[in-house]
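Participant: here you go, sequence then predicted model.
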Amino acid sequence: MQVKFFKLIFTTLVFSCNFVFPVRTQDLPAPEWDTGRTEKQAVRARRQMVVTANQLASQAGIAILRRGGNAVDAAIAVQMVLTLVEPQSSGIGGGGFLLLYDGATGKLLSYDGRETAPGKARGDRFLNSEGKPLDFFAAVVGGKSVGVPGVVRMLEMVHREEGKLPWRELFQPAIELAENGFPISPRLYELLSREKYLQRFPNSRSYFYLANGQPKPVGSKLVNKPLAGVLKAIANQGADAFYRGEIAQDIVETVNRSPVNPGDLILADLANYQAKKRDPVCGLYRVYQVCSMGPPSSGGITILQILGILESFDLASLKSKPIDLVHLFSEAGRLAYADRNQFLADADFVKIPTQRLLDPQYLRVRGSAIDLNRSMGKAAPGNILASFGERRSTNWLDLPATTHFSIVDKDGNAVSMTSSIESGFGSRLMVRGFLLNNQLTDFNFVPEENGQPVVNRVEAWKRPRSSMSPTIVFNAEKKPILIIGSPGGSGIINFVAKVLVGVLDWNLDVQDAISLPNFGSRNGPTELEADTHYASFKAVLERRGHRVIVIPLNSGSHGIEIKNGELIGGADPRREGVAIGD
């Protein structure tokens, strides 16, 4: 029964993403399985707060704040601990995006630590000998999918500009946990139980599994001295210890000598990696300013498009009619995701019409296609410019192995950070105790359509399009009122937009907004979260012309609301995260 259930999940993912290549669902492992739901209560504090996907990470972050560190310092400590305790989701072998609000100056800063393709990467990277795209997981596992990790270099940049405590001190919580061991959580155990590719690689197999092939049991300690050594080197020598020298050499050799899909990294790819400061993408929604990550993330623009389209509707009145909200939200999602797939990619390689995509008049015109009683079906992208009209970007599978954390310190600084290794357990390749990403499969496998290049095709040193959407919302006085984000692949956009509607339109606190059932459309079927009362909307929506699927929608939203001088922390009931505050 369980096997059939998860086959159904991936069958629906295939349909919802409108694949152009055949996928055999029986061959697909989990990206990051749904592991149940535990209801949570909002946590309230007055001075400072950390919300992450794991209690040990939240404890590390709040400990740094209590020692006088700021939100940036806490973020670094959190990410290092998550590398250890949530290895399936993120880590120093991956990348991320960070939004920072400076409480002293009122400035909002945006940092890009997204992975890059190697210099030898070409558009046909994920095509077979017949020029056809590989089945997705045939490309994921092994060295060919590994991009140059970016999160360490990004965090060093942020700390150099905005950190407070000494860099080396921020690694101590993770180093101590790695040396002394941490207990395997029920979620990690369950994910390991369902994962079938890690055991192909000796380093991954020996770390996570017993000799009989079973995962090490819940509560048993995982000791990771190799990772402790890596963290000590980075703590003492800076990010260069990771991007140059022996650690970099080990990354290159692991990728290129992989027994499955060997890659083509060279040392110069790591040595030349650059984190970047980007302009955040901001837009007005009612009386609020919503700011998020711009390209190479598609998240910020697409969220703002959804909100801009919905602004013409009185969503507050639909709190008692959630089925009508699901209808409107899904229709707005179709329109926004259609534009996402057509126009958005790495802005260093592709001209992106951001201003036009977010123009209120353009969004009103797009929203005028919504019928309150009938679904439009699959939406077409907007007619922005003739020069963009022929450049297509097929919607590709974007799997939800990611993490998000939100932090506010006593001085009013706020960090919203989302980081990822892409698929659950990434490429499955482990180097010195950490897993390497498979982010290059976020590129489109097909480099051209109808003789025209797709915007998100593979190119040397390019950053694959992401959906990660770290977000900060400001009130009319330009003060932050909500720090939010989520994992969830391309579903991140809908998950974050749902929380924004819950808080800003329905006046829910952040915990209740996160706990709302997930729903929406990625310009495929309308998705309703399984085992929630919203699943009962299926029949009515189908009568309105929706093609509806009921599936687990495994978000991991973690947020902090600031209201009346109080911090309100919310952690997603679908994961094992916690909020801790003072």
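Facilitator: That came in fine, so what should we check first?
Participant: drop to CA atoms for contacts and neighbour counts, all remaining ones
Facilitator: Fine.
Participant: which secondary structure elements does the longest helix seen in the chain contact?
Facilitator: Identified as the longest helix of the chain according to DSSP state H is helix 322-343. Packing contacts for helix 322-343, counted by 3 or more Cα pairs under 8 Å, 6 or more residues apart in numbering; DSSP states H and E, involve helix 299-310, helix 360-367, strand 519-521.
Participant: okay, pairing it with this:
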Amino acid sequence: MMRRGALRWSALAAAALAASAYLAGCAGALPPGDTAPAQPEAASGYVDKPGWTGSRFAVAAANPLAAQAGYQILKAGGSAIDAAVAVQMVLALVEPQSSGLGGGAFLLYFDGRQVEAFDGRETAPAAASEKLFLGANGKPLPFYDAVVGGRAVGVPGAVRMLEMAHRQHGRLPWATLFQPAIRLAEDGFAVSARLHSLLENDKYLKNDPVAAAYFYNADGSPRAVGYTLRNPALAQVLKKIAASGSKGLMEGDVAQAIVDKVRQHPANPGQLTLADLAGYRAKKREPLCSDYTVRTRDYRICGFPPPSSGAIAVAQILGILNRTNAATLALQHGLPSAQWLHLYTEASRLAFADRAQYVADPDFVPPPAGSWTSLLAPGYLARRARLIDQRPDAPAMKAVSAGVPGAVQTSYAPMPAQPEHGTSHISIVDAYGNALAMTTTIEDAFGARQMVSPNAALSGGFLLNNELTDFSFAPTDAQGRPVANRVQPGKRPRSSMAPTLVFDKADGQLVMSTGSSGGALIIHDVAKTLYGVLDWGLSPQQAIALPNFASLGGPLLLEQNRFPAATVSALRARGHEVQEHALTSGLQAIQSGKVGGKPQLLGGADPRREGVVLGE
């Protein structure tokens, strides 16, 4: 894949080249050919990225070593699904704070004809109750009292989901896809500046003896940048999964080690059992697709349905904006104007009110008006848009409540605001016309801060999720009405992950694959990127690099030092509570099209993270 502006990309290009040289050794294993929400991960700098172009295939991932593993699989004739498996396994090693074997994922897959949605979201153990996160006083626990330990660990689903997808769409043998990660785990990888920074800032990880011995020196300092970190315990687990599929993780000695880690935590044990692990089932769901028109071109935007709120919220934001005069507002000096940000913020507040009221696991909670698409119906979005005052100096809405898309009002209580945390995103287009968007997570940075090592004689292992904290800590409101997203046995917690595939509605051709990390802010990061590419005509890299902005229903959050003071002042004058913070998104995107009748792929990766796009 050709790179634009390669001189500005020297540091990460060097990392990718080093990864390429390392992974070439794996070739023999391949066949021929404050009131603001807490940020999911701490900021670790901003490095301009040039964007990438290619024509045959591309993989965008949050770490150069992971992207390189995907590239090697695609180069060897693998499908997008094959590459995603390889990327995920390397991410489990090199980006352990964000995803891994102990977490879950949502995957959208396009096989050239249709879109499929593979649900690998974690589930609550069979013994969990709706009072899981209530203290002895009956009130919700402080967030990190719930996170750290075994209490919040859900049944991991990513590996079983990838196995399901591979059985249907894989081209290379399952075991082949694990070779890059196994080699890296055994031989080691250099600790990056980002991983070092996150280890240095974390307050809880070193309290776990296994994690402390792996990530930290004897004096408690994190492994230095450039330190060769080897993980033979993870390599052993990867070999088991490569040989026997997801049973290598969900049954046998690895499963027993997971259960022991959860149930034997000295201060905050959980309820996970061997039966929970063995009984986990990945699901196929109907993707949630909606139409979006920009001037004379009609798009079809497909995302992940509940238990994710991502696709609904993104589609609502874009659909409400499309029913205002936002389309007349061009970028000013390359940045969104105060008026556009006002309209966007109001649209997002309306979307988040619906999200809090309605969205939860569809196996437990029925959709309003009998269908999730009721929240995206043109008439409903038009009614919501009419609540926004579009005058140039109009004040912000004082209060925002959920709408009523059907004739019958819900009996559920809106979910109170609480933190949501980290993830990693992968976008891939292969040489066969297939594409995917996959967002993968262990929730908070470093998850539950519990590292599982089935073999005590080996260093390292893998981290467990704290995904159950995505449920509402409070099961009911003051009136006793249940919250839709409360804890229930076997239930999947609501998510904000928003893997997205965009198509030209006229001919069904792929336009873009995108997604992001970032907890609830994922919704805004994806909406920004879609709007930037589809409405403002930016390249994926330009759209990703736009300043971040968000509202979760309350204050308007702006990326620190990225907006002019006049813009901030204008928004505050209209009554918006503006807060400026480092908003650490983790966007990836690949745009597909043609130039001069020839295929072209444009790739972009977030300058706030380590990600790259590789391909040909």
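Facilitator: That came through, no problem. Every value quoted in this text rests on a predicted model; they were computed, and no experiment measured them.
Participant: and the TM-score between them?
Facilitator: With the length set by TM-score structural alignment, normalised by the length of structure 1, the two chains reach a TM-score of 0.94; 556 aligned residues with a Cα RMSD of 1.2 Å.
Participant: hmm, back to that, taking helix 299-310 as reference, get the angle to the longest helix of structure 1.
Facilitator: 130 degrees (axes from the mean of the first three to the mean of the last three Cα atoms, to 10 degrees).
Participant: before we move on, back to that, of all the helices and strands packed on helix 322-343 of structure 1, which one comes closest to Leu344 of structure 1?
Facilitator: Smallest distance to Leu344 of structure 1 across those (Cα to Cα): 8.7 Å, for helix 299-310.
Participant: residue range for that closest one in structure 2?
Facilitator: Matched against structure 2 by TM-score structural alignment, helix 299-310 of structure 1 falls on residues 310-321.
Participant: over to stretch 539-554 of structure 1?
Facilitator: Aligned by TM-score structural alignment, stretch 539-554 of structure 1 corresponds to residues 569-584 of structure 2.
Participant: following the chain past the longest helix of structure 1, name the next helix or strand.
Facilitator: Downstream of helix 322-343 of structure 1, the next assigned helix or strand under DSSP states H and E is helix 354-357.
Participant: what's the burial count for the equivalent of Tyr531 of structure 2 over in structure 1?
Facilitator: Matched by TM-score structural alignment, Tyr531 of structure 2 corresponds to Val501 in structure 1. If you count neighbours by other Cα atoms under 10 Å, Val501 of structure 1 ends up with 19.
Participant: now Ser585 of structure 2
Facilitator: 29.
Participant: so what's it up against?
Facilitator: The contact partners of Ser585 of structure 2, taken as Cα atoms under 8 Å, 6 or more residues apart in numbering, are Ser516, Ser517, Gly518, Leu521, Ile522, Asp525, Asn548, Asp606, Arg608, Arg609.
Participant: and what of Phe349 of structure 1?
Facilitator: Phe349 of structure 1 touches Lys462, counting by Cα under 8 Å, 6+ apart.
Participant: switch the cut-off to 10 Å
Facilitator: Residues near Phe349 of structure 1 by Cα atoms under 10 Å, 6 or more residues apart in numbering: Pro296, Val455, Asn456, Glu459, Trp461, Lys462, Arg463.
Participant: ok, it to Pro453 of structure 1 distance?
Facilitator: The gap separating Phe349 of structure 1 from Pro453 of structure 1 is 12 Å, by Cα to Cα, to the nearest Å.
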